[in-house]
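In: Need coordinates for the following:
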Amino acid sequence: MAITLIVGALGVVFDTTIVSVALNDLSKDLDAPLSTIQWVSTGYMLAVFITIPLAGWAQSRLGGRHLWIVALGGFLGGSILSALAWNATSLIVFRLVQGLAGGIMMPLMYTLLMQATKGRNIGKVMAVITVPTALGPILGPVLGGLILYLADWRWLFLINIPFCLVGMWLARRNLPDDRPAPDHPRARLDAVGLLLLCPGFAALLYGLSQVDGRTGFASAQVLIPLLAGLALVGGFTAWALTRAADSLVDVRMFRHRSVASSSTLLFLGGISLFGSMLLLPLYFQQVRGATPLGAGLLLIPQGVGALVARGLAGRYMDRVGPRAVALVAFALVAASTVPFAFVTADTSEILLMAALFIRGIALGAAMIAPMGAAYVGLEHKEIPDASIITRVAQQIGGAVGIAILIVILQQNIGDAHTPNALANGFDHAFWWSVALTAAAVPLCLLLPSLPQPAAPADNKARKISKRTDPTAH
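Out: All right, here's what the predicted structure looks like:
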């Protein structure tokens, strides 16, 4: 089941970052300024945020398998249309279609697997299911640079077709048919909550994406959408508290310490992951003169480290609990970022790649522990809301991290042109990244300390369980 979900999700995860290296090529081929082409990425992310809160309601109406297949089909259609785009406007519109489908899929992927495992072996489950979400920001730019080296930008979207087709076939074959019975009461859509929460998230993300290094957060194009977004999200919170479980997202989930602490850590983890993924490629390109493909290839050690971390973090999380794993992981992320705060134009690439490998291991564990901890002690019906809340927390954290580090980087670089002067500006930005990550370390103590009980270890145990449970069949 995990493999089925991962195959379908790979296209969505890579598509979030794969286009970032192609903006210059798109600007030339579609004869549009970068300020317009930037909406190919920004519009996609806004569309993702619009549909994330809808995942729980849509699953209750359609069932998980049917919703997964419908969302994959929508993403497939958006990918094909994007590859056929004839100008910048059409490409932006078709990317919105992709984003609307992708926003449903990511929280749904976590929900389906956590519901199937009934909260057991959380570490092992998260080690598997978080593989694509960890590799997307790391390997996406590498894959994008390789495609642009071998072919044109349209293949950035055509590459999604096999993931979608195979993912739909596997879903029909392997996912349980959990559609509600015809006489089952249908969940009603919280229309007021929809009109408050979805535009609120989109406004927050848009405002953060408009942050400029010269004016920071003080410009009207940043403040107006940020304040509007905060007002809408605040209005939704007040509305949701009056509707309890009937709201679009049940905000009472924050009464669970596991959900509240995990969301906070995932917010800070988003800053560490996405913020650094802005700084690292820029450092390799601006200071060391690497090409986009070369910068992507230099980041491979971090991706390899993230892969290595999956099994280790999952195993230890089930043994000693998420608190200890998160504490060590966030401390190691901060420590392994320190070497980049001393970078110069001549710093050894071997040293940097070794630091990236260690940082990848730490980041992988830092994502698994809080994501898995969010589900500890939850009932089956609460899992969709937890998936939505944690997904939004991580994405908002990433947007905040990028916005903050853009301001710090551009203010410290100024008019610098020489490699060493540019490196000095990056030093300041990396120190801020270290500080923001270190702030998460004491918060790890709020996570659950004990591991969840494991599922029956072998087939014999499962057979005994079925024979002794009269409802097993």
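
In: alpha carbons only for contacts and neighbour counts from here, please
Out: Noted.

In: Which strands or helices does whichever strand or helix holds Ser41 pack on?
Out: Using DSSP states H and E, Ser41 sits within helix 39-51. Applying 3 or more Cα pairs under 8 Å, 6 or more residues apart in numbering; DSSP states H and E, we find helix 39-51 packed against helix 2-18, helix 88-117, helix 191-209.

In: angle of the longest one against helix 39-51?
Out: Meaning helix 88-117. Per axes from the mean of the first three to the mean of the last three Cα atoms, to 10 degrees, the angle that helix 88-117 makes with helix 39-51 is 40 degrees.

In: so how far is Leu158 from the closest residue to Arg95 other than its chain neighbours?
Out: Using Cα to Cα, 6 or more residues apart in numbering and skipping residues adjacent in sequence, the residue nearest Arg95 is Tyr44, 5.5 Å away. Computed as Cα to Cα, to the nearest Å, the Tyr44 to Leu158 distance reads 16 Å.

In: re earlier: do you know how far the residue nearest to Arg95 is from Pro451?
Out: For Tyr44, the distance to Pro451 - Cα to Cα - is 37 Å.

In: Which one's more surrounded, the two?
Out: Tyr44 (23 against 20; other Cα atoms under 10 Å).

In: Surely the more buried one is in contact with Gly99?
Out: Yes: at 4.8 Å, Tyr44 counts as touching Gly99 under the criterion of Cα atoms under 8 Å.

In: circling back to that earlier point, okay, the helices and strands packed on helix 39-51 in TSV with distance to Arg323 and mean neighbour count next?
Out: Shown next, in TSV, are the helices and strands packed on helix 39-51 (distance: least, Cα to Cα, whole Å; neighbours: other Cα atoms under 10 Å):
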stretch	distance to Arg323	mean neighbour count
helix 2-18	25	22
helix 88-117	19	23
helix 191-209	29	21
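
In: In CSV: the ones you listed, plus distance to Leu265.
Out: Below are the helices and strands packed on helix 39-51 laid out as CSV (distance: least, Cα to Cα, whole Å):
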stretch, distance to Leu265
helix 2-18, 21
helix 88-117, 17
helix 191-209, 19
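
In: Next one: the residue nearest to Arg95 from Leu91, what distance?
Out: To Leu91, Tyr44 is 10 Å away according to Cα to Cα.

In: show me where the protein has strands.
Out: Using DSSP state E, the chain contains no strands.

In: Leu165: what's it in contact with?
Out: Residues counted as contacts of Leu165 (Cα atoms under 8 Å, 6 or more residues apart in numbering) are Leu76.

In: right, I mislabeled it, should have said Ile138
Out: By Cα under 8 Å, 6+ apart, the neighbours of Ile138 are 277, 299-300, 302-303.

In: Could you also give me the structure for this second sequence? I'd like to compare it with the first:
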Amino acid sequence: MWPLCLPCSVSPSHPGGATSTGGAGPLPGTAAAAAADAAAAGPHARPWAALWALCLGFFMILVDSTIVSVATPALMQALGAGVSEVVWVTSAYLLAYAVPLLITGRLGDRFGPKNLYLAGLTVFTVSSAWCGLTSSIEPLVVARVFQGLGAAMMSPQTMAVITRVFPATKRGQAMGAWGAVAGVATLVGPVLGGVLVDSLGWEWIFFVNVPVGVVGLVLAWRLVPTLPTHSHSFDLLGVALGGVGMFCVVFGIQEGRTYDWGTVVGPVTVWGLIGTGVAVLALFVLWQARNRREPLVPLSLFGDRNFSLANLAITTVGFAITAMTFPLMLYAQTVRGMSPTQAALLLAPMAVISGVLAPFVGRLVDRVHPRYVAGVGLLAFPVALVWLSAVMSPGSAAWQLLLPVALLGVANGFMWSPLSTTATRNLPMRYAGAGAGVYNTTRQVGAVLGSASIAALMSSRLDALLPGGAPVAGEGPSAGQALPAALHEGFASAMAQSMLLPAAVLVVGWVAVLCFATPRHLRADPGNDTAGREASEDVPAG
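Out: All right, here's what the predicted structure looks like:
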């Protein structure tokens, strides 16, 4: 489907100037440093081969964000656990994935993206086997924490490698493929989970990662180039402040509904945690501004207008993708009587269309202003959600649902590549990992906000529209119960109205992408790869 064999190997734009790990060499972030990156990758470097090797692991960690939801009943029965305990199987993974992303992105700059990716994939694969071998809920949750940590080590490195091995004029195609992987993974997780649980048992939603992880390790070891690192001091205070702040905020938002937005334990409350996290993150930002050596998150990154706007837009996208899934899946199972696998297959047109569009959109991003490409996606997304809201009734035909889902595929195809490419296009090479870490963090924070917000809104609408309030026990799509036909209308209306929240949030993202500045490579000669590469790299570190 994608151009696997394109002759896109990166060649140095200037001879000489090798970069060493700790010292002399060309100034990071210049065209000479970019040439050194290409030289270190080898004269026969194959960037597309490296991309597909990385995408295998990236696909796996995204699938594991959603695959457990379908297995909730099986886990409850096999491990003798309640819904609130089983929810932690997913929550622990997402928490451990989201919190360290700022740090792991920077570690990739310091120790090399390939090294950190391989270490993360090893942790993820071993933890997957550990998950499948557990026989009670507590060790499963602990194993999922380690899985999340492995995922956090891997995720920013995929973007960082793309940024460093592809020239600016080819980067959109690469990010298009990367984005298509993210889109397809949203469908594969629930469907694969349903098939594996039904046929082999819940353990296999984790065991399946082991052979895939081993293959991914071999491919990454052989195909991903070892890129030069630069001498970085490590901001230990920044690590502490960023980690504590992110944990408090993400935990509070993600688990607030579990504790009814009240007391967590003793004097600790959900809102107290969130407030503490916000205060600590404010201190983190202040320290990053005052740190005269090398901060964990260089605030100069946000001096690039497109980087800031792309991060705002991807936050709304993360919010919307998570938020739309819950009401749609609950409607499909509770009102339409679909099985979890059947409900997940409703999203098949979205995955197929986004996968087909991604390579074409990627090439378009390299030639056309990103505001137009991303603008199409960020406009189609809320339109599709409003359309879905209008047809989510008990008696609507299946084709009425599939048409707006197909428009969601168009939206996905036009979003991922321009957003990720525009976020990283102008960044200095030595900040590729830091920029990727920030981008992935904002996406995950958006997803956490979407999950918490949609849960509160669904509960509110069910209380308003159904006699006696919400009849759904549990935290996810697989927790829906069969309803009497008399309640179908009220339940469907509650889910349909809930879809309007992510649509409204996406309008903010749409406005953000309309404000994108013209990328540097489009101001240079469009037919000159070297000019495009230099325009991308020659950005002051700030």
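
In: of the contacts of Ile138 of the first structure, buried ones?
Out: For the contacts of Ile138 of the first structure, a burial check counting by 16 or more other Cα atoms under 10 Å picks out 277, 299-300, 302-303.

In: Tell me, how many residues neighbour Thr242 of the first structure?
Out: Neighbours around Thr242 of the first structure, by other Cα under 10 Å: 10.

In: Trace it over to the second structure, please.
Out: Using TM-score structural alignment, the equivalent of Thr242 of the first structure in the second structure is Arg290.

In: quick revisit: among the helices and strands packed on helix 39-51 of the first structure, which is nearest Leu351 of the first structure?
Out: helix 2-18 (25.8 Å; Cα to Cα).

In: With Ser460 of the second structure as the reference, measure out to the nearest residue to Leu462 of the second structure once chain neighbours are set aside.
Out: Closest residue to Leu462 of the second structure apart from its sequence neighbours, by Cα to Cα, 6+ apart: Ala470 at 5.0 Å. Taking Cα to Cα as the measure, Ala470 of the second structure falls 9 Å from Ser460 of the second structure.

In: which neighbours do these two share?
Out: Counting by Cα under 8 Å, 6+ apart, no residue touches both Ala470 of the second structure and Ser460.

In: Matching the residue nearest to Arg95 of the first structure against the second structure, which residue comes up?
Out: Looks like Tyr44 of the first structure aligns to Tyr93 there (TM-score structural alignment).

In: you'd agree Gly375 of the second structure is up against Ala512?
Out: No: between Gly375 of the second structure and Ala512 there is no contact under Cα under 8 Å: 9.1 Å.

In: Give the buried residues for the top helix by length along the second structure.
Out: For the second structure, the helix with the greatest residue count under DSSP state H is helix 432-465. The neighbour-count check on helix 432-465 of the second structure (16+ other Cα under 10 Å) flags 432-455, 457-459, 461-463, 465 as buried.

In: contacting residues around the closest residue to Pro137 of the first structure other than its chain neighbours?
Out: With Cα to Cα, 6+ apart as the criterion, Pro137 of the first structure has its nearest non-adjacent residue at 5.8 Å, and that residue is Thr17. Residues in contact with Thr17 of the first structure (Cα under 8 Å, 6+ apart) are 136-137, 140-141.

In: tell me which of those are still there in the second structure?
Out: Retained in the second structure by both residues aligned by TM-score structural alignment, their matches' Cα atoms under 8 Å are the following of the contacts of Thr17 of the first structure: 137, 140-141.

In: Can you tell me which of those residues has the most neighbours?
Out: Pro141 leads those on contacts (other Cα under 10 Å) with 28 neighbours.

In: wait, the residue nearest to Leu462 of the second structure sits on Ala455?
Out: No: applying Cα under 8 Å, one finds Ala470 of the second structure not in contact with Ala455, separated by 11.4 Å.

In: that older thread, what lines up with the residue nearest to Pro137 of the first structure in the second structure?
Out: Checking TM-score structural alignment: Thr17 of the first structure goes with Thr66.

In: cool, and Ala440 of the first structure?
Out: Per TM-score structural alignment, Ala440 of the first structure is aligned with Gly509.

In: Just give me the neighbour total for that match.
Out: 23.

In: which ones are touching it?
Out: Residues in contact with Gly509 of the second structure, defined by Cα under 8 Å, 6+ apart, are 312-317, 378.

In: Mind checking which of these land in helices?
Out: Counting by DSSP H, these place 312-317, 378 in helices.

In: can you list these in JSON lines and add neighbour count?
Out: Converted to JSON lines, those look like this (neighbours: other Cα atoms under 10 Å):
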{"residue": "Leu312", "neighbour count": "21"}
{"residue": "Ala313", "neighbour count": "29"}
{"residue": "Ile314", "neighbour count": "30"}
{"residue": "Thr315", "neighbour count": "27"}
{"residue": "Thr316", "neighbour count": "28"}
{"residue": "Val317", "neighbour count": "31"}
{"residue": "Leu378", "neighbour count": "30"}
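
In: Pull out the buried positions in stretch 270-281 of the first structure.
Out: Under the neighbour-count criterion of 16+ other Cα under 10 Å, stretch 270-281 of the first structure has 270-281 buried.

In: For the residue nearest to Gly8 of the first structure when sequence neighbours are not counted, which residues are in contact?
Out: The shortest distance from Gly8 of the first structure to any non-neighbouring residue, by Cα to Cα, 6+ apart, is to Gly167 (4.2 Å). Counting by Cα under 8 Å, 6+ apart, Gly167 of the first structure makes contact with 4-5, 7-9, 72.

In: If we use 7 Å, what do you get?
Out: Applying Cα atoms under 7 Å, 6 or more residues apart in numbering to Gly167 of the first structure gives the contacts 4, 7-8.

In: What of Thr51 of the first structure?
Out: Thr51 of the first structure is in contact with 100, 103-104, counting by Cα under 7 Å, 6+ apart.

In: mapped onto the second structure, which of those are still contacts?
Out: Contacts from the contacts of Thr51 of the first structure that recur in the second structure, judged by both residues aligned by TM-score structural alignment, their matches' Cα atoms under 7 Å, are Gly103.
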